[in-house]
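Student: here are the coordinates; sequence isn't available:
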């Protein structure tokens, strides 16, 4: 295992954590504004197809949660000295497969729940097939982005000598929130043929 440039990752120093995190949180706050702007630009579409408003929080939260799960697992493996992000590492691929399987399950359940609510509240304004397509395409795209950013943030933090526990989850959840919102709005507009 390669020793990071900054020495041990196992020490807890609040000044180091604040020094590492403050600039990162400023940048991430600016990035997250993009998600808010995207949502505001899609306000008409969401008002027209109200069931989309129900799906947005789950879509965004679950994408970030998937990334946080993988980031935590990768960080733990780095701390334990059991990984070097070798592409031949079967445990890494098992983690990726588990995240993808969890994503399929979660986003299928989201589509089923949304279709049921749509039928009860709005008389089935959007068909189950369309909701399933929107949920799975958006959700699986977000899951892949979460996986990529989990690996990049964990490995990048480690190589820079920064404890991945301090950086990975804020990076991954914020980036996935933004991409999740943009992808969900884009896929929904394309599937439902609604101009943004």
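Tutor: Cool, the structure landed. All values reported here derive from a predicted model rather than from experimental measurement.
Student: okay, CA-based contacts and neighbour counts for the rest of this
Tutor: Will do.
Student: for the residue of the chain positioned farthest from its centre, give its distance to residue 115.
Tutor: Going by Cα atoms, centre = their mean, the residue of the chain most distant from its centre is residue 123, 31.3 Å out. Distance of residue 123 to residue 115, given as Cα to Cα, to the nearest Å: 10 Å.
Student: now do the helices in the protein.
Tutor: Counting by DSSP state H, the segments of the chain that form helices are 14-41, 43-48, 51-80, 90-122, 128-159, 164-192.
Student: reformat those as a markdown table; add mean neighbour count.
Tutor: Shown next, in a markdown table, are the helices of the chain (neighbours: other Cα atoms under 10 Å):
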| stretch | mean neighbour count |
| --- | --- |
| helix 14-41 | 14 |
| helix 43-48 | 15 |
| helix 51-80 | 20 |
| helix 90-122 | 17 |
| helix 128-159 | 22 |
| helix 164-192 | 22 |
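Student: gap between stretch 179-196 and the chain center?
Tutor: With Cα atoms, centre = their mean, to the nearest Å as the basis, stretch 179-196 stands 17 Å off its chain's centre.
Student: same deal with stretch 13-26?
Tutor: Here stretch 13-26 is found 22 Å from its chain centre; the criterion is Cα atoms, centre = their mean.
Student: cool, and stretch 53-70?
Tutor: What separates the centre of stretch 53-70 from the centre of its chain is 6 Å, taken as Cα atoms, centre = their mean.
Student: structure B:
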């Protein structure tokens, strides 16, 4: 008992900030979930849209989660400054996030169409996928840039540990902003009064802009923006492919989700909370590695296991909350839902499976990228996000089957 009290006392700052950010992340993620719940008719009309939704939300969280992690590391290392002057950490990260957003949105649209063809799913055209991806992604990213800067500046002024607050807040913000943008853009595309030639022109312009941005970055020499971009692209490409696989898993069980919209509502806060937990853990590991507090050993040490324990505490809190909140919101909106006990069991069982996997992945991905002389801030969060989305969806669907909900 005294050891447990000591554990909570040592990490009281982590818990005080972490619980608040996890609470915000979980509850705000419900807004995204409700949007997805209301999209059941649209998903039935455009089933391949799920192949774009999961990577679009995930990429937004990965790009801006990595920004938050880099800013957190900069604060720990004493290199962060409240300035947008050329060469400042803040400006370099904002510039890189905009470029990555546009480039990866074009890639996502193309990959989603290719996946639909490979899987034999009837879908909208390539230029429509690109239009939805870029328009929805860019609009949501502009909001996330502002939020990221506000979080960084506020955290810096109040001497908060950004590793404990950035990932949950940015993940939640990414969910709540991206989903409605994708929804609205999709409605615009399938609107019979929308001219197809106009969408074609816009999609061509988006592709040209993406190519020009790539050339702009690659021509920059010994620049932090170029370094982040070059190191992030391979990871994000792998990420998109994995996220499309996650989307296909949900798409395969679409009938069950449409029959019980509460399950669809739970998907977003469930994956968002899993990503928040992974973001907090990888951000902390990244900072520990940079500061020399964590040694990249094959067997995790005491510091790593203590952080695993912190993650489990956050996880139990988050997933019980998600089960209760989803059931409550579904009842309030008049959407079909399993009983409260079943919703809590679904969220908690799938959540604990996901948390166990993310603890292992977070540690080994962090030390692997560090050993390869890569920046864990640029690679760990995107990789952990994509992998957790897939494993999280697998755990979620498997638990649904286990509980007899499908």
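Tutor: Noted; the coordinates are in hand. A quick note: this is a predicted structure, and the numbers were derived from the prediction, not measured.
Student: for the residue farthest from the centre of structure 1, what are its contacts?
Tutor: Applying Cα atoms under 8 Å, 6 or more residues apart in numbering to residue 123 of structure 1 gives no contacts.
Student: how about stretch 52-70 of structure 1, aligned to which bit of structure 2?
Tutor: With TM-score structural alignment applied, stretch 52-70 of structure 1 matches the range 263-281 in structure 2.
Student: next, the mean deviation of that stretch compared to structure 1.
Tutor: For stretch 263-281 of structure 2, the mean deviation from structure 1 after alignment is 0.6 Å (mean Cα distance after the TM-score superposition for structure 1).
Student: try stretch 313-330 of structure 2
Tutor: On superposition with structure 1, the mean distance recorded for stretch 313-330 of structure 2 (mean Cα distance after the TM-score superposition for structure 1) is 1.1 Å.
Student: next one: stretch 230-237 of structure 2
Tutor: Overlaying structure 1 shows stretch 230-237 of structure 2 at a mean distance of 1.7 Å from the equivalent residues (mean Cα distance after the TM-score superposition for structure 1).
Student: okay, that stretch sits on what stretch of structure 1?
Tutor: The alignment of stretch 230-237 of structure 2 onto structure 1 (TM-score structural alignment) covers residues 19-26.
Student: same check on stretch 6-22 of structure 2?
Tutor: Aligned by TM-score structural alignment, stretch 6-22 of structure 2 falls on no residue of structure 1.
Student: any buried residues in that stretch, and which?
Tutor: Going by neighbour count (16 or more other Cα atoms under 10 Å), the buried part of stretch 6-22 of structure 2 is 14-15, 17-19, 21-22.
Student: export those to a markdown table and tack on distance to residue 248 of structure 2 and secondary structure?
Tutor: Converted to a markdown table, those look like this (distance: Cα to Cα, whole Å; DSSP: H, G, I helix; E, B strand; the rest coil):
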| residue | distance to residue 248 of structure 2 | secondary structure |
| --- | --- | --- |
| 14 | 36 | helix |
| 15 | 36 | helix |
| 17 | 35 | helix |
| 18 | 32 | helix |
| 19 | 32 | helix |
| 21 | 30 | helix |
| 22 | 27 | helix |
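Student: now do the aligned partner of residue 178 of structure 1 in structure 2 against residue 330 of structure 2, distance only.
Tutor: When structure 2 is aligned by TM-score structural alignment, residue 178 of structure 1 is paired with residue 390. Going from residue 390 of structure 2 to residue 330 of structure 2 by Cα to Cα gives 25 Å.
Student: one more: residue 139 of structure 2?
Tutor: 28 Å.
Student: next: residue 112 of structure 2.
Tutor: Separation of residue 112 of structure 2 from residue 330 of structure 2 (Cα to Cα) stands at 30 Å.
Student: the match of residue 178 of structure 1 and residue 242 touch, don't they?
Tutor: Yes: using Cα atoms under 8 Å, residue 390 of structure 2 is in contact with residue 242, at 6.8 Å.
Student: gap between the match of stretch 52-70 of structure 1 and the chain center?
Tutor: Centroid separation between stretch 263-281 of structure 2 and its chain, computed with Cα atoms, centre = their mean, is 8 Å.
Student: from residue 20 of structure 1, how far off is residue 116 of structure 1?
Tutor: 45 Å.
Student: residue 81 of structure 1 too?
Tutor: Taking Cα to Cα, one finds residue 81 of structure 1 at 23 Å from residue 20 of structure 1.
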